[in-house]
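Task: produce atomic coordinates for the following.
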Amino acid sequence: MIDLYYWPTPNGHKITLFLEEAGLDYRIVPVDIGKGAQFEPAFLAISPNNKMPAIVDHDPGDGGAPITVFESGAILRYLAEKTGRFTGVAEGADAASARRQRIEVDEWLFWQVAGLGPMAGQYGHFHVYAPEVIPYARERYRKEVERLLGVLDRRLAGREWIAGASYSIADMAAYPWINVYDKAPIDLTPFAHVRRWHAAIAARPATARAYALVRQVNPNAGKPLSDEEKKVLFGQGPR
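Down below sits the predicted model:
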């Protein structure tokens, strides 16, 4: 059994996408980030960066103590290695080919966690949540997100998935961060390959199951944040 410390955000969706695709037994432990649950000592013992998601794998397969993993990219890599699924490695690949395919997947996994996620997050902050309009910041992050979408669009030209031989953790990492802000949508018209790829993932039954968890876990999803929630999410300095 895997305990998933989760709140329905793009980074949280990455992990439910994998768990639903793989059919692993898991239990959701809600971490209400608007109320500061991510700062509770019990959670910090698992995720010292006070960010979710995080997991505790109570059956790591080696007979040892439970394994804790924080950071969404590390969790995806751990689950792929644990199950041997969604690694991007072609069935029957020899050792040399498998190594190269894993490298390719990791490149795009790290591209997402270091680029697409943070830049899209800043785009959302300044377009949706910031208390004042800062034109420079809005334009800066809009252009950067569009640049990254262009990178992804070129990558997907002539290929079904981002990396490797099949649907992989690279796709699961990137998918939730495409046009995540309904109140500040980005025009995806120029990115035909991204739109085709995104629609293919949206049509997967496991994707529907993963996103159905949003309302189950947070019935207020989609509603404007209160001032107190904004203070918790955006007003933290050193603790």
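
make it CA atoms for all contacts and neighbour counts henceforth
OK.

Which neighbouring elements make contact with the longest helix seen in the chain?
Longest helix of the chain, by residue count under DSSP state H: helix 135-156. Helix 135-156 sits against helix 117-124, helix 192-202, with contacts defined as 3 or more C-alpha pairs under 8 Å, 6 or more residues apart in numbering; DSSP states H and E.

ok, residues contacting the last one?
It stands for helix 192-202. Contacts with helix 192-202, where a contact means C-alpha atoms under 8 Å, 6 or more residues apart in numbering, come from 149, 152-154, 156-157, 160-161, 175, 178, 188, 207-208.

one more to put side by side:
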Amino acid sequence: MTDPLSDFPITRRWPPRRPEAIQLYTLNTPNGVKASIMLEECGLDYDAHRIDIGDAAADQMTPEFLALNPNNKIPAMIDPYGPGGQPLGLWESGAILLYLGDKTGRFLPKDGAARWHTVQWLMFQMGGVGPMFGQLGFFHAFKGREIEDKRPRDRYVAESRRLLGVLDRQLEGRDWITGDYSIADIATAPWVNNLVNRYKAGDLVGADDFANVAAWVDRFLARPAVQRGLVVGAEN
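Presented below is the predicted three-dimensional model:
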């Protein structure tokens, strides 16, 4: 039987343990765990390969990784049995969530207004929550904290707080962002969890003011598939 992954250079650097399974290239960052949580929630068989993004010479800058994702970011994946039964390489966490939702028919409505309602909240995370929380993390928890001028940090504090307010209002009277558990929750909750528990920015943004968000994150973290997905790609 022909190996469906043999045309992907990345598989020579990170050999598949099971070529018939989805190959996931990731790290347990807020973006990385979106893919692993979705795979766990959907019950799909996959091999996970840890990608070190620690410096400019790390795994994501290698020719093999760039052959799959020219934007040198995690997560990326290969489905050996994609559309039409042909292998599909895919990158960008939002695209991966949409693809897996369509592939399995889970956590993404098939059509109609409900589908687009879910997609718009996925875009809210992709265009707002992720970039803004990430910049706040840089200026508060990483090298940006060394900058004496706090105006850049404060700009992202204000925008992060505004986004938390939008999310809190949407969650009023709802367990999940769109009513039913969906890719919008899988995309967004890891970022909120990261903001508070890794960046230690909860006090900075007044996280205690957003009770609906806090309860929603707790519900999310209680899911067994989420617990499994959050540690995929972690250091051993």
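
Please pick the buried ones from the contacts of helix 192-202 of structure 1.
Buried members of the contacts of helix 192-202 of structure 1, scored by 16 or more other C-alpha atoms under 10 Å, are L149, L152, D153, L156, W161, Y175, I178, T207.

and which of these is nearest E71 of structure 1?
Y175 (16.6 Å; C-alpha to C-alpha).

Please list all residues in contact with the closest one.
Contacts of Y175 of structure 1 by C-alpha under 8 Å, 6+ apart are K14, H198, I201.

what separates the second one from P176 of structure 1, distance-wise?
If you measure H198 of structure 1 against P176 of structure 1 using C-alpha to C-alpha, to the nearest Å, the figure is 9 Å.

out of those two, which sits in the busier spot?
Legend: neighbour count by other C-alpha atoms under 10 Å for H198 of structure 1 and P176, higher for P176 (20 against 17).

That one maps to what in structure 2?
Residue correspondence to structure 2 (TM-score structural alignment): P176 of structure 1 is matched to P190.

Its match contacts N28, correct?
No: taking C-alpha atoms under 8 Å as the definition, P190 of structure 2 is not a contact partner of N28, at 9.9 Å.

need the helices for structure 2, in chain order.
10-13, 30-42, 63-68, 93-104, 112-124, 130-141, 151-171, 183-197, 202-205, 211-221, 224-230.

Tally up the residues packed near the equivalent of R147 of structure 1 over in structure 2, please.
Alignment note (TM-score structural alignment): R147 of structure 1 maps to R162 of structure 2. A total of 14 residues lie near R162 of structure 2 under the criterion other C-alpha under 10 Å.

separation between R162 of structure 2 and L195 of structure 2?
14 Å.

what about whatever residue of structure 1 lines up with L171 of structure 2, distance to R85 of structure 1?
Aligned by TM-score structural alignment, L171 of structure 2 pairs with L156 of structure 1. Going from L156 of structure 1 to R85 of structure 1 by C-alpha to C-alpha gives 21 Å.

V194 of structure 1 now?
Distance from V194 of structure 1 to R85 of structure 1, by C-alpha to C-alpha: 23 Å.

Next: K143 of structure 1.
35 Å.

E146 of structure 1 too?
31 Å.

Comparing the two, which residue is more hemmed in?
E146 (19 against 16).

What residue in structure 2 is paired with I201 of structure 1?
Under the alignment by TM-score structural alignment, I201 of structure 1 pairs with F220 in structure 2.

Need the counterpart of F191 of structure 1 in structure 2.
So, by TM-score structural alignment, F191 of structure 1 is matched to F210.

can you tell me which residues contact the counterpart of Y5 of structure 1 in structure 2?
Mapped onto structure 2 by TM-score structural alignment, Y5 of structure 1 lines up with Y25. The neighbours of Y25 of structure 2, taking C-alpha under 8 Å, 6+ apart as the test, are A48, H49, R50, I51, I74, P75, A76, M77.

Output those in TSV; the columns should cover distance to G85 of structure 2.
Shown next, in TSV, are these (distance: C-alpha to C-alpha, whole Å):
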residue	distance to G85 of structure 2
A48	21
H49	23
R50	26
I51	27
I74	24
P75	22
A76	19
M77	16
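
preserved in structure 1, out of those?
Checking those against structure 1 (both residues aligned by TM-score structural alignment, their matches' C-alpha atoms under 8 Å), the contacts still present are A48, H49, R50, I51, I74, P75, A76, M77.

distance of the residue mapped onto the third one from structure 1 from P118 of structure 1?
In the superposition onto structure 1, R50 of structure 2 corresponds to P30 when matched by TM-score structural alignment. Using C-alpha to C-alpha, P30 of structure 1 is found at 23 Å from P118 of structure 1.

again with V180 of structure 1
13 Å.

what's the answer for P219 of structure 1, then?
26 Å.

Comparing those two, which shows the higher neighbour count?
Neighbours per residue (other C-alpha under 10 Å) separate P219 of structure 1 from P118, with P118 holding more: 15 against 10.

counterpart of that one in structure 2?
Under TM-score structural alignment, P118 of structure 1 pairs with P131 in structure 2.

how many other residues sit next to D180 of structure 2?
D180 of structure 2 - counted by other C-alpha under 10 Å - has 16 other residues nearby.

Neighbours of R195 of structure 1, how many?
For R195 of structure 1, using other C-alpha under 10 Å, the count is 14.

so the match of F191 of structure 1 touches L163, yeah?
No: judged on C-alpha under 8 Å, F210 of structure 2 makes no contact with L163 at a distance of 10.7 Å.

Check the spacing between the closest residue to R142 of structure 1 other than its chain neighbours and Q101 of structure 1 real quick.
With C-alpha to C-alpha, 6 or more residues apart in numbering as the measure, Y123 is the residue that lies nearest to R142 of structure 1, at 6.0 Å, once sequence neighbours are left out. Separation of Y123 of structure 1 from Q101 of structure 1 (C-alpha to C-alpha): 31 Å.

Then L24 of structure 1?
Following C-alpha to C-alpha, the distance that separates L24 of structure 1 from Q101 of structure 1 is 24 Å.
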